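**Q** Mind looking at a prediction? Sequence and model below.
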Amino acid sequence: MTVAPDRTPLDRTFFDRPVLEVAPDLLGRTLVRHTPRGPIEVRLTEVEAYAGPVDPGSHAYRGRTERNAVMFGPPGHAYVYFTYGMWHCLNLVCGPEDFASGVLLRAGEVVKGVESARANRPTAKNDHELAKGPARLATALDIDRRLNGTDVCAGGTAPLGVLTGTPAPAARILHGPRTGVAGVGGDGTLHPWRFWIDGDRSVSPYRPHAPRRRGTARR
């Protein structure tokens, strides 16, 4: 018998932990985006951890700015940033306040509101590609900077929330270098902080870091 995913919202204590505990524990959870057309729900299958002041790959590594201020606030809030002049990405702030760590939501499977997600991502070739990658996930869920700072622990019909879902079994969780992030040593291998569900077709393809050429956008 198939057991339905747990619909209990995750509270702030879930996010008030070290980022390397929260990141893999988000796999299998259900991200909910309430929209005027109804909710869109995504089963999370791939994430990346960013550890603030001790992590050169983090937006918060060099301290607080207007752009990253949400990361220094209480855990359980959304940090949404704009990148490459065209895409938004969604992170969930975790760990103690002022430490500025967070989890980038890289990919997932749309399990509710598929028609709305398709309308938001009309170029998707099939449904398992709707949220396959951080920019695709944000686009499918109609997430942009207007949602920066949203409390994902508010409950009810708040714009964003995370439900308990069905946590991924530890045996199916793999980890490795973050996509496109060099990290210490140049190849990212000292920060194997990308976590994903093994064999899930919604997981995005890994791309190693490529040195930025002059005139190209920075992540």
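**A** That came through, no problem.
**Q** hey, let's count contacts and neighbours off CA atoms from now on
**A** OK.
**Q** From Gly85, how far off is the residue lying closest to Pro53 once chain neighbours are set aside?
**A** In space, and not counting its chain neighbours, Pro53 is closest to Tyr61: 4.4 Å by Cα to Cα, 6 or more residues apart in numbering. Using Cα to Cα, to the nearest Å, Tyr61 is found at 21 Å from Gly85.
**Q** sorry, back to before: do you know how far the residue nearest to Pro53 is from Asn126?
**A** As for Tyr61, its distance to Asn126 is 37 Å (criterion: Cα to Cα).
**Q** rewinding a little: settle it for me: which of Tyr61 and Gly85 has more neighbours?
**A** Taking neighbours as other Cα atoms under 10 Å, Tyr61 and Gly85 compare with Tyr61 leading, 17 against 8.
**Q** For this protein, which segments count as helices?
**A** 12-15, 19-25, 114-120, 134-140 (DSSP state H).
**Q** show me the contacts for the residue nearest to Ala182 when sequence neighbours are not counted.
**A** Of all residues beyond its chain neighbours, the one nearest Ala182 is Gly188 (4.4 Å), with distances taken as Cα to Cα, 6+ apart. Residues near Gly188 by Cα atoms under 8 Å, 6 or more residues apart in numbering: Pro177, Arg178, Val181, Ala182, His209.
**Q** Please look at the second one and Trp196 and confirm they touch.
**A** No. Contact status for Arg178 versus Trp196: not in contact, 10.8 Å apart, counting by Cα atoms under 8 Å.
**Q** Compare those two and say which is more crowded by neighbours.
**A** Between Arg178 and Trp196, Trp196 has the larger neighbour count (other Cα under 10 Å), namely 29 against 26.
**Q** Could you pull up the contacting residues of the residue nearest to Pro53?
**A** Contacts here follow Cα under 8 Å, 6+ apart; on that basis Tyr61 touches Gly52, Pro53, Val54, Asp55.
**Q** And His34, by the same measure?
**A** Neighbouring residues of His34 by Cα under 8 Å, 6+ apart: Ile40, Thr157, Ala158, Pro159, Leu160.
**Q** structure B:
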Amino acid sequence: MSIKVLADVTSPREAGLIILGSTLTVDDVALRIVEVEAYGGEKVGPWPDPAAHSYRGQTPRNRVMFGRAGLLYVYRSYGMHFCMNISYGPTGVAGGVLLRAAEVVAGDDVVKERRSRARHKYDWARGPGNLGSSVGISLADNGLDVFDPTSRVRLQLGEAEIWSEGPRVGVSTAADIPWRLWIPDSSAVSAYRRSPRAPADS
């Protein structure tokens, strides 16, 4: 049922709202997702998005985004951080929801050791790179089915009763599309930073 819900979405925003408030479990660590960014797909698809990795078509790097809903798309950011997306939409149509921030709800000791330089607990998984570090994600996890109960990375869909939405962080194109969604009362939500390369009228 969870896969069907994500497969049948009619927009990237809807996919983001489905994942916001859900629980992500990686081994013994569990987190509540409090911030996401939705990304569309290639320019010939139903949700053309020039900020998406898939915009210019399928490649070995982004092929998971073109797979069925509920797959984990992992990529390396700035050569050192691993970021996580969940695919959505029908097979063959690219789409991904970036997990931007989360609150740790189980596995504190494990995350505290991994994120020992963080000043506060709400900083442990604040920002997509920190979130990836907090759960020990790597490129070896790329393509995992997050709805498979035997998977190392699992997603339990929840619901955010209240949310805010606004432009995405750090993208230089399509910067003003309001596909960043967050739970406003969470201290773990990351700060908004507009890319200096984004034109004023994007």
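**A** That came through fine. On a predicted model such as this, the values are computed, not experimentally measured, just so you know.
**Q** Next, count neighbours for the closest residue to Asp28 of the second structure other than its chain neighbours.
**A** Spatial nearest neighbour of Asp28 of the second structure, chain neighbours left out: Gly107 (5.8 Å); criterion: Cα to Cα, 6+ apart. When neighbours are counted by other Cα under 10 Å, Gly107 of the second structure registers 17.
**Q** What does Gly107 of the second structure correspond to in the first structure?
**A** Taking TM-score structural alignment, the alignment pairs Gly107 of the second structure with Gly113 from the first structure.
**Q** now swap in Lys4 of the second structure and tell me
**A** Taking TM-score structural alignment, the alignment pairs Lys4 of the second structure with Thr13 from the first structure.
**Q** Contact partners for that match?
**A** Contacts of Thr13 of the first structure by Cα under 8 Å, 6+ apart: none found.
**Q** re the thing from before, can I get the helices of the first structure in a markdown table including distance to Gly102 of the first structure?
**A** Output for the helices of the first structure, formatted as a markdown table (distance: least, Cα to Cα, whole Å):
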| stretch | distance to Gly102 of the first structure |
| --- | --- |
| helix 12-15 | 9 |
| helix 19-25 | 6 |
| helix 114-120 | 25 |
| helix 134-140 | 14 |
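**Q** Go through these and name the closest to Leu105 of the first structure.
**A** Of all those, it is helix 134-140 that lies closest to Leu105 of the first structure, at 6.0 Å by Cα to Cα.
**Q** For the closest one, which helices and strands make contact with it?
**A** Helix 134-140 of the first structure sits against strand 87-94, strand 101-112, helix 114-120, with contacts defined as 3 or more Cα pairs under 8 Å, 6 or more residues apart in numbering; DSSP states H and E.
**Q** Average separation of the longest one from the aligned part of the second structure, please.
**A** Averaged over the aligned pairs, strand 101-112 of the first structure sits 0.2 Å from the second structure after superposition, using mean Cα distance after the TM-score superposition for the first structure.
**Q** Gly102 of the first structure: neighbour count?
**A** Using other Cα under 10 Å, Gly102 of the first structure is surrounded by 33 other residues.
**Q** So it sits against Met71, correct?
**A** Yes. The criterion here is Cα under 8 Å, and Gly102 of the first structure meets it with Met71 at 6.9 Å.
**Q** Matching Val189 of the second structure against the first structure, which residue comes up?
**A** Using TM-score structural alignment, Val189 of the second structure lines up with Val203 in the first structure.
**Q** List the residues that contact its match.
**A** Val203 of the first structure is in contact with Thr45, Glu46, Arg106, Ala107, Gly108, Lys132, Gly133, Trp196, Ile197, counting by Cα under 8 Å, 6+ apart.
**Q** Please name the nearest non-neighbouring residue to Val111 of the second structure.
**A** Ser134 (5.2 Å).
**Q** my read: the one you found touches Asp108, true?
**A** No. Counting by Cα under 8 Å, Ser134 of the second structure sits too far from Asp108 to count as a contact (9.6 Å).
**Q** What residues of stretch 138-153 of the second structure count as buried?
**A** For stretch 138-153 of the second structure, burial by neighbour count (16 or more other Cα atoms under 10 Å) applies to Ser138, Asp141, Asn142, Gly143, Leu144, Asp145, Val146, Phe147, Val153.
**Q** Can you measure across that stretch, start residue to end residue?
**A** 11 Å.
**Q** cool, and stretch 67-75 of the first structure?
**A** Start-to-end, stretch 67-75 of the first structure (Cα to Cα) is 17 Å.
**Q** before we move on, what about stretch 16-35 of the first structure?
**A** Chord length of stretch 16-35 of the first structure, first to last residue, is 27 Å (Cα to Cα).
**Q** Glu48 of the first structure: neighbouring residues, count only.
**A** Neighbour count for Glu48 of the first structure, taken as other Cα under 10 Å: 25.
**Q** how about it, what's its partner in the second structure?
**A** Match for Glu48 of the first structure (TM-score structural alignment): Glu37.
**Q** try Cys89 of the first structure
**A** In the second structure, Cys89 of the first structure lands on Cys83 (TM-score structural alignment).
**Q** Chain neighbours aside, what residue packs nearest to the residue opposite His59 of the first structure in the second structure once aligned?
**A** Under the alignment by TM-score structural alignment, His59 of the first structure pairs with His53 in the second structure. Leaving aside its sequence neighbours, His53 of the second structure sits nearest to Asn62 (Cα to Cα, 6+ apart; 6.6 Å).
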